[in-house]
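1. Predicted model follows, preceded by the sequence.
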Amino acid sequence: MPFFISFSAFHLFFIVSLCIYFTGVAAQKGCPARKIPELQNAENRSDLKDQYIHAESVRFACNTGFVGFFRVTCRDGVWSKSGRCQAKQCGHPGDTLNGDFTLIVGDDFVFGSSVQYTCRKGYTMASRISHRTCLLIGWDNIVPFCEVVKCEPLNPSEQLDVSGNFEAPQYSDVVEFECNSPAEKLNGPRQIYCTDTGDWSGQIPTCQEITCTRPEIPNSIPDGKNNVYKKDDIIRFQCVENYNAVGSGIARCSRDGWTMSVRCEEFTCKVPDGQFLNFTSFHATEYKVGEKVNYVCLEKYKKREPFATCTLNNWRPQTMCEEIICKRIPNSYYARHIHAGWSPYNWPHRITYGQYNYYCNKGFKETQPTATCTAHGWAPENPCEAKCDIPNLSNGYMVLTKDESAISYTCVERYKPKTEGWWDYITCTNGKWSDTPQCIANNSCRALPVVYNTTHKNEYSVGAKVEIQCYLGKISKCIDVKLECTENCTRSNDERKGSMDEDGGTCEAECQTDYSATCRDGEWTFPPCSDKVKDSPCDMVQDGQLENEELKKSIAKQIK
């Protein structure tokens, strides 16, 4: 019983499946012929049906010049295609000697493509047809042919020696010419060649006698006066001033013109090397003859000349900077560079640029703590100065400075310095005191004011009288003058007259011919010099203010 049930179920399932299958097949659609897709380069068929059922196929052959086929199949109402039609290959069209080709139709060597042949430079197309086309049977025509361009044969004269193919010349052939006679040269090109157009590049040259015209070399003076020279004639050149000859200075006339080994270059001086120079003082790299440079030397070196001058013999001076060397400090026994150890002078060494500590000999003193060796010698000029002997002073006291370069002094009671004031001050310079200190009695007169070309004492007793006679020269200015009357007065009998400068107004003065001064109670009294016009005193001035050189040369006489 169970086996029967299982068998019946299997048969039932099989029967149902068959029904479903045949039902589906009956439901698939067909394809109309009018909907067959476009098939490129395929032949059209005239035997097509109007309708094709599912899975039915149609084959299409290719057009002439193409190989392959197409197949279309109906798939549930839609056409599908496979296959293709390819253009027939012709292969390479062939190369031509001295030529090239390019595709002018198509992009490959296949049916319907065309190529165009052209000839290279110097060649021309010899074939009537210069193109080929890919046909069903292959390439048509033959490969074109290019032939070389030819020029006309040459017929040179007997004067010429010709080398090269000049009888059957063709493109790029070169023909060279030379004159048979050594005394002649070519008049025209030395060589010509056959061009790509079939023409010669130039005319056949001729031969003519070798001559040279007078050459022109800038900044030179040639000898001789001829304008035309023959073969092997020579000319010598000389450069003008401030120019140098480069070469032998000789030019020779030859087949190719003047063979010159000369040129004139302006002489220049270059900035010198290795001369201890500060090169920033040279503002150019070269200088012409006569130009000067205010050069600067490096530290520790000094200039030999104020300027360096460029000459035909190079720079003058040739050595511009020299080491600064000083002689030993006069009146000294030791010196050392501030950056060196002590060195006595009698040791073998040089005193070069720099600052030195030093000691002076006995009887001399150091004017500065250090002395410097410079390009102009020692600074200060006299590092060691002679000391002054201590002077004697009666009736007074002296105070000497620590360096013994000055003395201040004053006098005891009932005495006074010979100069104005209650004390005086003298200085020592190069071993000499500026004055001699002296104390005089209070009732004595001090020294008279200085009068040019006179002598006087430092002390005068009470009642002493001094007369001064002056010779007055040319008029210049009438300014205040003491003892000399008025500066610029003229002498007329017993009168002295003059006028003051514009800034001081006018003063016509009248003075005694013999001008006298009298010592009274320790002071000098002087007669007045009055203004005759205004009846008022004319001013006086100190001796140091005199400006008239004639007065400085005047003759004066002092009478006690």
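-> Cool, the structure landed.
2. use CA for all of it now, contacts and neighbours both
-> Noted.
3. what's the burial count for Phe276?
-> Neighbours of Phe276 under the rule other CA atoms under 10 Å: 19.
4. got it, and Tyr287?
-> Tyr287 has 21 nearby residues by other CA under 10 Å.
5. Name the surrounding residues that touch the helix or strand in which it is found.
-> Per DSSP states H and E, Tyr287 falls inside strand 286-288. With contact meaning CA atoms under 8 Å, 6 or more residues apart in numbering, strand 286-288 is reached by 266-271, 310.
6. any chance of those residues in JSON lines, with secondary structure and neighbour count too?
-> Below are the contacts of strand 286-288 laid out as JSON lines (DSSP: H, G, I helix; E, B strand; the rest coil; neighbours: other CA atoms under 10 Å):
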{"residue": "Glu266", "secondary structure": "strand", "neighbour count": "14"}
{"residue": "Phe267", "secondary structure": "coil", "neighbour count": "20"}
{"residue": "Thr268", "secondary structure": "strand", "neighbour count": "22"}
{"residue": "Cys269", "secondary structure": "strand", "neighbour count": "18"}
{"residue": "Lys270", "secondary structure": "strand", "neighbour count": "15"}
{"residue": "Val271", "secondary structure": "coil", "neighbour count": "16"}
{"residue": "Cys310", "secondary structure": "strand", "neighbour count": "23"}
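7. Most widely separated two among those?
-> Glu266 and Val271 (15.9 Å; CA to CA).
8. which ones are touching the nearest residue to Arg120 once chain neighbours are set aside?
-> Once flanking residues are discounted, Arg120 sits nearest to Gly99: 5.2 Å by CA to CA, 6 or more residues apart in numbering. Shown in contact with Gly99 (CA under 8 Å, 6+ apart): 117-120, 145-146.
9. try 10 Å this time
-> By CA atoms under 10 Å, 6 or more residues apart in numbering, Gly99 lies in contact with 117-121, 123-125, 144-147.
10. Distance of it relative to Ala308?
-> To Ala308, Gly99 is 75 Å away according to CA to CA, to the nearest Å.
11. Next: Asn187.
-> Taken as CA to CA, the span from Asn187 to Ala308 is 55 Å.
12. quick one, which of these two is more surrounded?
-> Ala308 (20 against 14).
13. what's the spacing between that one and Glu323?
-> 17 Å.
14. what's the helix or strand for Leu12?
-> helix 2-27.
15. For that helix, name the packing helices and strands.
-> Counting contacts by 3 or more CA pairs under 10 Å, 6 or more residues apart in numbering; DSSP states H and E, helix 2-27 packs against no other helix or strand.
16. Okay, buried residues for that helix please.
-> Buried residues in helix 2-27, counted by 16 or more other CA atoms under 10 Å: none are found.
17. Second structure follows, compare the two:
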Amino acid sequence: MTVPVKLLGFSLWMLSLNFARCQECLQKDIKYENTEAVAKASYADGETVKVNCMTGYTGLYKLKCEKGKWKKSTERPCAKKKCSHPGDTPNGDFKLLEGTEFVFGATVVYTCKKGYEMASRSNQRTCRAQGWDNAVPVCEVVKCPAIRTDGDVTASGKTEDGSYGDTIHFECVSSDKIIDGSSDIQCEETGKWSDIVPKCKEITCIAPVISNGNVVEPKPKYQKDAILKYKCNKGFKESEDIPRCAKFGWTLNPECHEITCELKSTTFGVQEIKPKEKTIFRAGESVEITCSEKHWLFGTKESNRSFTCQSNGKWDYEPVCEEITCDDPLGQHVSGPYWGKLKLGVTQSFSCESGYREMGKVATCTRDGWIPKPLCTGPCIVTVEEMDKRGIEQRWKPN
């Protein structure tokens, strides 16, 4: 009896033990993301456990073991902790390496703007569990070396501590010299000056190539204030001013201008021009002008003639039509006051000086002047010899 009883007791104990184990909840069955492992491998029925999030995450789970299964009493899923703005740096920018939010694990990389360089040991910050690591990087302006010149050159600007964008201006001490190189250099983003420090050289000019002309007695070099002598080809003329060697080259560009004459008046009083529709003529070329009925060519009293452009750029005569007019009848014994200049066809009453009589009632302006001609006639004077010659007998004879 004793052995069977013991066997029965052992069997009941094993049965209760297996039943208890079937009611346990296991650690391996907790499978939430980004959580830390709980302390024990298994939990008895009715036990509760707090599941914490991994470092850098926020949230919480509370679980209870019920008949071998976990039941949630609190659930706040684990999410990455957020960081504040990482901070701007003057003269620089930053960007996220990945993602779009400032959360645990995110990294921002800083870069400096053009002309600035990173002065900090690290150029990035990472969002950690306690916030951003490292300090906000610092960008400093790029510096260029100090400027050193010889005694002939003066430099103005920040010659000792030039920074990106600064400009140094150079001039020669002597007014008889000119900068040989760049008169202005800039501090570049590389920390170097855009050009070397220049020297000074004597002011000289070289003979230019002149279109339609050539230099007279050319020289390899012309010193300051030297005059350039040149002449132009036929049909061209030199500029009125004389080129002189100066600091920035010749004071004027030695040019040969084509000699031309301009026909300025092409409509007033003009009947015909040959050739038509041409107003600019070269030296030696001619134009024929015919004036209209009531006009003649200036200063000629002609209606038609040719005009030639001369080598000095002037017409041989003025190619202009003007209205036909008659001047005051001076020397024709017409008594004043005079009439002034009157146009073709105008009539004017008049009277003659004492001892002269009018040849008509009015004077008329024509292309040939005033008519009738003459306007006034005087007494007839004949010598005795002429009368005798013609057989005219005098009624009165002097004693």
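-> Okay, I see it. These numbers were taken from a predicted model, which means no experiment stands behind them.
18. which residues in the stretch 1-150 of the second structure form strands?
-> 25-26, 42-43, 48-52, 57-66, 69-80, 92-96, 107-112, 116-118, 124-128, 131-132, 139-141 (DSSP state E, counting those that start in this stretch).
19. Turn those strands into CSV, columns for distance to Val197 of the second structure.
-> Converted to CSV, the strands of the stretch 1-150 of the second structure look like this (distance: least, CA to CA, whole Å):
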stretch, distance to Val197 of the second structure
strand 25-26, 81
strand 42-43, 82
strand 48-52, 69
strand 57-66, 60
strand 69-80, 58
strand 92-96, 31
strand 107-112, 29
strand 116-118, 23
strand 124-128, 39
strand 131-132, 47
strand 139-141, 22
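20. after the helix holding Leu12 of the first structure, next one along is what?
-> Defined by DSSP H and E, the subsequent element after helix 2-27 of the first structure is strand 31-32.
21. what stretch of the second structure does the next helix or strand after that next one fall on?
-> Using DSSP H and E, the helix or strand that follows strand 31-32 of the first structure in sequence is strand 51-52. Aligned using TM-score structural alignment, strand 51-52 of the first structure spans no residues in the second structure.
22. circling back to that earlier point, just the buried ones from the contacts of Gly99 of the first structure?
-> Buried among these by 16+ other CA under 10 Å: 117-119, 123-125, 144-147.
23. Among the strands of the stretch 1-150 of the second structure, which comes closest to Glu277 of the second structure?
-> It is, among those and with distance given as CA to CA, strand 116-118, at 66.9 Å.
24. By how much does the closest one deviate from the first structure on average?
-> After superposition onto the first structure, strand 116-118 of the second structure sits on average 1.7 Å from its aligned residues (mean CA distance after the TM-score superposition for the first structure).
25. how big is the angle separating the biggest helix by length in the second structure from strand 69-80?
-> The longest helix of the second structure (DSSP state H) is helix 2-22. Put simply, helix 2-22 of the second structure runs at 30 degrees to strand 69-80, going by axes from the mean of the first three to the mean of the last three CA atoms, to 10 degrees.
26. Going by neighbour count, which residues of helix 2-22 of the second structure are buried?
-> Arg21.
27. for stretch 158-173 of the second structure, same thing?
-> In stretch 158-173 of the second structure, the ones that count as buried by 16+ other CA under 10 Å are 159, 162-172.
28. Let me know the closest of these to Thr55 of the second structure.
-> Tyr164 (45.2 Å).
29. Out of the buried residues of stretch 158-173 of the second structure, which comes closest to Glu272 of the second structure?
-> Closest to Glu272 of the second structure, out of all of those and judged by CA to CA, is Glu171, at 63.7 Å.
30. Geometric centre of the first structure: which residue is closest?
-> Per CA atoms, centre = their mean, the C-alpha nearest to the average position across the first structure is that of Ala284, at 6.7 Å.
31. Contact partners for that residue?
-> Contact analysis of Ala284 of the first structure by CA under 10 Å, 6+ apart lists 270-271, 293.
32. so which helix or strand takes in it?
-> Using DSSP H and E, no helix or strand contains Ala284 of the first structure.
33. how near is Lys343 of the second structure to Ile324 of the second structure?
-> Taking CA to CA, one finds Lys343 of the second structure at 6 Å from Ile324 of the second structure.
34. any common contacting residues for those two?
-> In contact with both Lys343 of the second structure and Ile324: 294-295, 365-367, using CA under 10 Å, 6+ apart.
35. Of those, which belong to helices?
-> Using DSSP H, none of those sit in helices.
36. Looking at those, which one is closest to Glu101 of the second structure?
-> His295 (94.4 Å).
37. residues touching that closest one, list them.
-> So His295 of the second structure contacts 268-271, 301-303, 320-325, 343-344, 367 (CA under 10 Å, 6+ apart).
38. one more time with 7 Å
-> 269, 321-324 (CA atoms under 7 Å, 6 or more residues apart in numbering).
39. Please apply the same query to Cys144 of the second structure.
-> Neighbours of Cys144 of the second structure in contact, by CA under 7 Å, 6+ apart: 161-163, 187, 191-193.
40. quick one: what's aligned to it in the first structure?
-> By TM-score structural alignment, Cys144 of the second structure lines up with Cys151 in the first structure.
41. The nearest residue to its match once chain neighbours are set aside in helix, strand or coil?
-> Of all residues not flanking Cys151 of the first structure in the chain, Gly198 sits nearest, at 4.7 Å (CA to CA, 6+ apart). The three-state assignment at Gly198 of the first structure reads coil, by DSSP: H, G, I helix; E, B strand; the rest coil.
42. ok, how many other residues are close to the counterpart of Gly198 of the first structure in the second structure?
-> Counting by TM-score structural alignment, Gly198 of the first structure lines up with Gly191 in the second structure. Using other CA under 10 Å, Gly191 of the second structure is surrounded by 18 other residues.
43. List the residues that contact Gly191 of the second structure.
-> Here Gly191 of the second structure is in contact with 142-144 (criterion: CA under 7 Å, 6+ apart).
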